[in-house]
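Structure, please.
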Amino acid sequence: MARGARKRRDRFVERRKQLLEALVRHGLMPAEAAARRALAGLDPYQLRVKALAEALPAHHVGRALFHLNQRRGFLSNRKTDNKKTTEDGAIKQAASRLRDSMAEENAETLGVFFANRHLSEKYLARQDKLRAELKRIGKDHLTGNARKKAWAKLRKRMFGNDVLDAGEAPDGVRARANITGTKASYDFYPTRDLLIDEFNKIWDAQAPHHPTMTEAARDEIAHIVFFQRPLKDAIVGKCTLAPATRPFKEDPEGYRAPWAHPLAQRFRILSEARNLEIRETGKGSRKLSKEQSDRVVLALLGNKEVTFDKLRTLLKLPVEATFNLESERRTALDGDATAARLSDKKGFGKAWRGLALERQIAIVEKLLEAEVEADLVDWLERDCGLEPEAAARVANTTLPEGHCRLGLRAIKNIVPILQDQLSDDGVAGAGYHEAAKRAGYDHAKLPSGEQLDYLPYYGQWLADAVVGSGDARDEKERQYGQFPNPTVHIGLGQLRRLTNELIRNYGPPAEISIEFTRALKLSESQKVEVQREQRKNQEKNKARAAELEKFGFPANPRNLLKLRLWEELNLRDPLDRKCVYTGEQISIQRLLSEEVDIDHILPVAMTLDDSAANKIVCLRYANRHKRKQTPVEAFGGSPTIDGRRYDWEEIAARAAALPKNKRWRFDANAREEFDKRGGFLARQLNETGWLARLAKQYLGAITDPNQIWVVPGRLTSMLRGKWGLNSLLPDHNYAGVQDRAEEFLASTDDMEFSGVKNRADHRHHAIDGLVAALTDRSLLWKMANAYDEEREKFVIEPPWASMRDDLKAALEKMVVSHKPDHGVEGKLHEDSAYGLLKQPELVDDGDKDGANLVYRKPIESLNDNEIDRIRDRRLRDLVRAHVDAEKAKGVAIADALRQLKGPSDHPHFKHGLRHVRLLKKEKPDYLVPIADRRTGEPYKAYSAGENFCVELFETADGKWDGEAIRRFDANKKNAGAKTPHAPRWRADHLGARLVMRVHKGDLIRLEHDGQSKIMVVHRLDAAKGGFKLAAHNETGNLDKRHATNNDIDPFRWLMASYGTLKKMSAVPVRVDELGRVWRIDPR
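Alright, predicted model coming up:
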């Protein structure tokens, strides 16, 4: 925001300079600066009024035109306004009120209206009386010309020719925001078209009197004042299947299509309809027939959404039938969102669906491209035959946002296949992947060419995934493009650095195993959703723990899981929870006895699926009868085993009440369905997320893609626990003592309590890395046969007997690598500007030094202490008296201050108090002064904010000291200097030498508690003359951990002054990608 404000200010200053030069050139301003300054004393509003009715001197005309440039009005842009922000809505409402007010006042131009606002209280009172009378006679509902005529007639009747005298009590002419909480509103808001209209009227009125006011001069000056840069086109990714090889303007169909496009909507609807399957528990799943699928497509094309209940009715399916895309969170399929919005009765209405597809496409593309609303409305009226109100409604319609992964070229080839072709068995046409293949596209195709020796910048190899400039003169990120998510961008960059360093030292890889952390895999919204889900699970497990305690059972992981699975037998009625296989009732007491087992619905030996989604509770004897079979294999024939009969129809009926992610496991084709979903090896060795696929494609630049495994986190988590690796890190019992219970309570799966990994230690990633590296096909086949049915757990031996001890020894020697950040880029200073006081001013009688800064703040945002820092002592006393009086009545401070904002009966705040000036005290070293360009004298200052680095130096007498370098100073370019800034210590301490330059995040090796340790600098505490450090492996919320009781978490900050660091023999070091420690030369 600050950068945007600076840009707007710079552009305004440049525009003002160009305008002044043009006005002088065309004789509308004097060439002498002194003469121009003399014109500043004229009232520009009166000049703007007079310019419409009488001949003015040329320089007075120029003064009026110059004033138009000062606030040239809000220019609506549909591409941004259609985001429907609160601010934009407030501006549009205020602009509409302004037009109504101008009509009421018969103000020909905005200048006339503003000139009137400079008039008296008598004027304002008269306006109020007119509005009240208009309401009394029942005509306040009128708008436009009708309201204008009624207003003029009423004014003449009530006040006749009574003319107001100017200057009695001026009113504001600036559009000011009225802030209430987080909402803003405006009394009025000028728009650009009003200023353009006034400019033209002034020019038309004055041009006959001044020969220099030619049409060429008019065009030049109007362009300077009113030109606005077009919005920078958003960067759109290339089509996944048929990427463009030329810029967007030359080949738009090779770039991703907007979801609002009718073809993109049709593509999505057809893809979902063709992939839709019907499921009936016990009978498996089946695809829709071509006729059924077409009926679904027609329903979706004709509606905003269609619920699955409506689809069951439409397809005449039984109530218990479900769809593969249906879930508790997804209860409907989205229809044609674009058509639903444009066919609104106040827009195109029913006529929209009768338009040819080509015509719909042309209209939507116009809606997506148009920037100026007025031009679009004219086009909709002229070319589409809409009435003005309907055209305005359509122009303001918010279309679906975002882009499809495919471009229009690929969509146009795939849609006909999705729409028309039948599969070989006569069911609905091919799904998306099959249709893409038939259209000649291959999702698995990797970049062509030989394998490389080293990983290149990811944008070079993944050219279809990012958009770059293509200009070889640009830096790589700009030339080839980069992912907008900084976490992904940095993560892939670190992957390249680590991989290339390994290749340089050990040669090319034969196999690659990789696992991604959740921080990389999930988007921000997905992380929020995961946290929400974890909180919900945590609350549920806390309730279950209380339930177990009530019945006298321990709240251990197994009992908690049993209780959860028991609830899933019947979510609605706890008194009707039966064993799925036998139909016998399971009470909570029976549940927690030895009679009830936890069963894997699909055998673990077949699936390696030990998650809660593959588990139910059942009677132990039924579990023994089921053995290592699927439910349908064990009971599909309704057998009698050991004198007990199992009725498959009843089993299927009970299974239909289970959660959706369990029902399909009871189908006759459960094994085939499991294989279709990826099977055993594929599911464990290939994570299916977008980033995982991308990384596999990227690493394919240096090795065979078939030898790259992207291992899911759930597998490494299980192996880490089975091999006892969670307890390897020091303090795991401390760091986990609270989180162990919390992590289990937040878990959605069963956790064998072999310990929870210490996430407060960066080295847990190294343990995961080893486990991922050891995960391959041979290990997984061993796991398939390693499940102990009796003990209900995997028994997996480590790959070699001493693995745990070897890893422990490696962890003890391991030093975590931290990415250095020594760039001078960043926030130069804090946002608030302060005025500099020439003489310190006392805030109160006890203030010795006095304040050296002054700044403005909205009156309603003051706190109690800030009231006593109001600069104007008389105003300070008045505000304090008012607030104290209101507080005595029980009114909150904010509300009391808000009373002063608008016009009131208060004798001292009759016209309202919007802002006050406050005093502040700050050390000069912490300020960034800004000098006047003409005088060179500082006139304002900013708080310096965060320091860039600290230079530690040793004085001639052997003492260590330091000087903080502000980021603002670090960005000053000193010609010929090796460093961006020349610190004072070099001149103040002759004979001193630089010891080290320390940035936040740097590593320092030092002696502490008799040991050599490597610490990370987390805070440059220049005010206290030292650093706040922590061991290289420590992570998490360190301030919170520091404040935690030592018995729970022994972590403590190391606070070290500059002098203490010398005693500790501190030296700067860096750790490379392979964990090797290198000492850094301070120079």
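
CA only for contacts and neighbour counts going forward, please
Will do.

In terms of secondary structure, what does the longest strand along the chain contact?
Counting by DSSP state E, the longest strand found in the chain is strand 1011-1021. Counting contacts by 3 or more C-alpha pairs under 8 Å, 6 or more residues apart in numbering; DSSP states H and E, strand 1011-1021 is packed against strand 947-954, strand 1003-1008, strand 1026-1031.

So which of these is nearest Y454?
When the helices and strands packed on strand 1011-1021 are compared by C-alpha to C-alpha, strand 1003-1008 sits nearest Y454, at 28.3 Å.

what sits up against the closest one?
818, 1012-1017, 1032, 1061, 1064-1070 (C-alpha atoms under 8 Å, 6 or more residues apart in numbering).

Pull out the buried members of the residues you listed.
818, 1013-1017, 1032, 1061, 1064, 1066-1070 (16 or more other C-alpha atoms under 10 Å).

would CSV of the residues you listed with distance to L780 be doable?
Converted to CSV, these look like this (distance: C-alpha to C-alpha, whole Å):
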residue, distance to L780
H818, 33
K1013, 40
I1014, 38
M1015, 39
V1016, 39
V1017, 42
H1032, 34
L1061, 51
M1064, 49
A1066, 48
V1067, 46
P1068, 45
V1069, 41
R1070, 38
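
how far away is L241 from W461?
Using C-alpha to C-alpha, to the nearest Å, L241 is found at 16 Å from W461.

Check H822 too.
28 Å.

Please provide the structure for the following sequence as well, for comparison with the first:
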Amino acid sequence: MIDDPDTIAYLNEIEDKPTQDKEEGAFKADISEVRKAITLSGARTLGEYLHQLDKGVCKRNRSHEGGHLRTDRAMYKDELDLIWQQQQQFFSDLPADFMEDNKGVKEIIFYQRPLKLKKDRIGKCSLEPKNNRASMARLEVQRFRYLQDVNNLQYFERQTDQWLAFTQADRQKLIEYFEQHPKITITALKKLLGLDKLTKINLEAKNLKGNITACEIRNVLKDRWDNYSDKEQFNLVEDLLSIKKKSALKTRLIKHWGLGAEVAIKLCLLEFEPSHSNLSLKAINKLLPFLQQGLIYSKKDQQTGELGALQAAGYSDEIKEQEVSNKLGAPLETSNPIVNKAMHELKRVVNALIKEYGKPDIIRIEMARDLEMNTKRYKENEARQNKNKKANEGAVEAYKGLNLGKYPSYDDKIKYRLWEEQNRRCAYSNEMIPLHSVFTSSVEIDHILPFKKSLDDSYMNKVLCYVAENRNKGDRTPKDAWSGNVEKWMQITQAISKWKGVDSKVKRFHQTEADLQKRDFISSQLNDTRYISKLALDYMAELVGNSNVSVTKGSVVSQIRHQWGFNDLIGEVEKKDRTDHRHHAIDAVVIAATSRSLYTKAVKQIERDKLKIEPPYPNIRNELAERLEQMIVSHASNRKLSGALHEETGAGYIEKHGGLVYRKNLTPDFTVKNAKQIVDDTIKLIVLNHLEQYDNDPKKAFADNIKVMHKDGKTPIKRVRVLQSNTTLKKLEQNKVSIKDKSGKVFKYMSYGNMHHVEIIQNIETGKYKGEFVTMMQASHRAKGIQSKLNPEGKKLPLVKVDHGDEWQFIMALHINDLVSVSVDGGGRIYYRVQKLEVPSGLTLRLNTSSTIENKIEGIRKSITALMRNGLKKHFINAIGVCADDKTNH
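All right, here's what the predicted structure looks like:
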């Protein structure tokens, strides 16, 4: 928060600098204009200035209404100070620090929760688990990042057809360059190192960054920054990152560091990278000396004994003897709430299983979902999806243009994307592929690295080629197939060097079968884990040790599942049914039965295209089918006080119209039916006549350039009042949220938001059932003791009300996702989850095994009375999957 007046004044002076963010500059320019207007008007404060403006005119900061009334926090603080100076003479008994202490008026009015994560929300270091991750802006972290890139940089020498590391002298040039530049382009690097433009560098696809923190500070301090010692540089950065109040930071920079006021203010306004490294400062300081020597981050060559920085610093990746526990302790907290939830749920389930069955000997984990979807990766994924979407749309248009039909297959879309990516040429012959040939059998999709040997079916391992070229390549890598033909190989490498944005694909062209063997594919499949998988693996190792925990991907496992005939156990076709939650149970059985030896055997058989894996025992399929029939899926019941307390749109009550009236914009979705509900007869006639001129088509009648004018022909009609429903004031008071103005008069009503739960009660005398639906607002008022018509006494009450008077007996309370069952003919029961609470008297239930809501057959919608007659019961499932009746019914 900028709390220093000199800093604010400096901001106003530099508001027109072109380096500022465009929108931020516009905001500050508007604020400056308001300040000038206040001064010219003779007003002392913002409030006094606004009071002088036209009486009765609403001042709103909306640019489309011609307003630019931007204000800043300092204006309100100044006004409060002046008000307090006047008020002090009337309240002399108040303490002098009434406005200033931590619980004073200023703290109440102006406190703003920090946007940055607090210390307890920063993730733990993966190498030093007791230490928090280091701020990315620290100099140590900046150098740690760019030294890894510098040490990994290689260039491709065409003469020897090899990737080569840079010399020590070149490496020193790179270090100095990275230290002096925030962003590094490959063009600049090639120029620095004297390489020609055609030379390939292995990190071309990466967004290389230098010492951004040092560059930002150097821009302000100039030569003074480089004249500081390392210790002084570290200490200055520590001050800039740790002192949050700008006034305190400015004082520190002036008094301790001897800087001028203007320079100090500029340093106060610097913005540094807000993220954190994966490692702590302790771990980074251990690794830095070895990275400075030129070691890559991680390496262990058994033949030469060469180590990477990780191993040299003592962070061995060897399996160590470790202490194991009898149950799981608290998991490490991360900054990712989804990961935290998964880890705590894992602890709950595993500890419950241990209590019931004892500690396991071996644990196998498969994680299918990538939970590490942070903001950066989400944006990258979104950009990739948009690009693919455009390519798929192009494939559809091309397919239709060739009169092949309306809907190309998935493979046809992949063919088209590859065709465009490869500049419309064959990957191996470089011959042009005409569009009319793309969707024919004359061209094929080929795996660059043979699938049988790599099991890599990713898009980055696919190219488009003519059939004849594919036959010539066979089950070889491109380099193995054609490197002996110098002219042919040079033609291929020159062609693929022109492909954009697919460096990992190009790199595959240069791999040999020997390289594939070095990749140790089986090991990578068992240990190439994502964030959640890595955490789960380490966490489970607390129980059984590292050697007895493995994390696998599903590519081979899915083929084993198919081999054992498990795919059609819960579906009608031989395909994995993801609409049924029980497919997770099937996967768990397969994962549990897939040992390392079985996995290795499966991979070898896939290489020979002869996959035949026998099940663990003959009757496993029948036994699993029986268990699946009995299986009841657990869902997390939604009992939290979260959700909308009321709907966003309000409506007013007009007695002469006998109902609720709301405002609606004249937009392309405003129909004739809506127009007939306009409460003002004159306006109604104007709008209906206007619609009639456009054949009652609202899209034409209310297009952007079309205006509906009042009778005077000058004033446009933008919004109209429409009758929403006929009702009485008494019903409104009972069923809606009333919104009052300052005088306490109700001026609009809003519908209640989400339902929290329903309380099912039975009349003792008649035996009839009914549901008392409790809104989120009512539940909130009960929990917090808020006095209202929903909680007249204003006392804190249990969320579920069980006492409904002497005439009624409480039966049960149901929340979204609660597990229930109803009886069927023959004495059996069908289990559902509560999908929706249907006010005023019904429920929508969904089969507990269903993972979607699209299939209408899997859901039922009935009244509470009908469900109770069908023997509605409430259940719960404990952590180890045992289902029992819910005795509390709460």
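
Tell me how they score on TM after superposing.
For these two chains in superposition, a TM-score of 0.76 is obtained (TM-score structural alignment, normalised by the length of structure 2); 835 aligned residues with a C-alpha RMSD of 5.6 Å.

sorry, back to before: now the longest strand of structure 1 and strand 1026-1031, what's the angle there?
130 degrees (axes from the mean of the first three to the mean of the last three C-alpha atoms, to 10 degrees).

contacting residues around strand 1011-1021 of structure 1?
Contacts to strand 1011-1021 of structure 1, defined as C-alpha under 8 Å, 6+ apart, come from residues 815, 947, 949-950, 999-1007, 1026-1032.

go on, stretch 277-284 of structure 1?
By C-alpha under 8 Å, 6+ apart, stretch 277-284 of structure 1 touches 285-288, 320-325, 632, 649, 652-653, 655-656, 663-664, 666-670.

and the equivalent of D453 of structure 1 over in structure 2, how far is that from E542 of structure 2?
Counting by TM-score structural alignment, D453 of structure 1 lines up with N326 in structure 2. In this structure, N326 of structure 2 and E542 of structure 2 are 8 Å apart, going by C-alpha to C-alpha.

who's more crowded, these two?
A count of neighbours by other C-alpha atoms under 10 Å puts E542 above the other of N326 of structure 2 and E542, at 18 against 14.

following the longest helix belonging to structure 1, which helix or strand comes up?
Longest helix of structure 1, by residue count under DSSP state H: helix 524-550. Using DSSP states H and E, the next helix or strand after helix 524-550 of structure 1 towards the C-terminus is helix 557-569.

The following helix or strand past that following helix: average distance to aligned residues in structure 2?
Next helix or strand after helix 557-569 of structure 1 toward the C-terminus (DSSP H and E): helix 588-591. Aligned to structure 2 and superposed, helix 588-591 of structure 1 gives a mean residue distance of 8.1 Å (mean C-alpha distance after the TM-score superposition for structure 1).

packing partners for helix 588-591 of structure 1?
Short answer (3+ C-alpha pairs under 8 Å, 6+ apart): helix 588-591 of structure 1 packs on helix 557-569.

returning to that earlier point: list the contacts of the closest residue in space to the match of D453 of structure 1 that isn't next to it in sequence.
Take N326 of structure 2 and drop its neighbours on the chain: the residue closest to it by C-alpha to C-alpha, 6 or more residues apart in numbering is L543, 6.2 Å away. Residues in contact with L543 of structure 2 (C-alpha under 8 Å, 6+ apart) are 324-328, 359.

Of these, keep whichever come out buried.
In terms of neighbour count (16+ other C-alpha under 10 Å), the buried residues within the contacts of L543 of structure 2 are 327-328, 359.

Could you pull out the strands in the stretch 401-550 of structure 1 for me?
Under the criterion DSSP state E, counting those that start in this stretch, the stretch 401-550 of structure 1 contains strands at 403-407, 512-514.

so can I have JSON lines of these showing mean neighbour count and distance to D868 of structure 1?
Shown next, in JSON lines, are the strands of the stretch 401-550 of structure 1 (neighbours: other C-alpha atoms under 10 Å; distance: least, C-alpha to C-alpha, whole Å):
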{"stretch": "strand 403-407", "mean neighbour count": "21", "distance to D868 of structure 1": "54"}
{"stretch": "strand 512-514", "mean neighbour count": "21", "distance to D868 of structure 1": "60"}
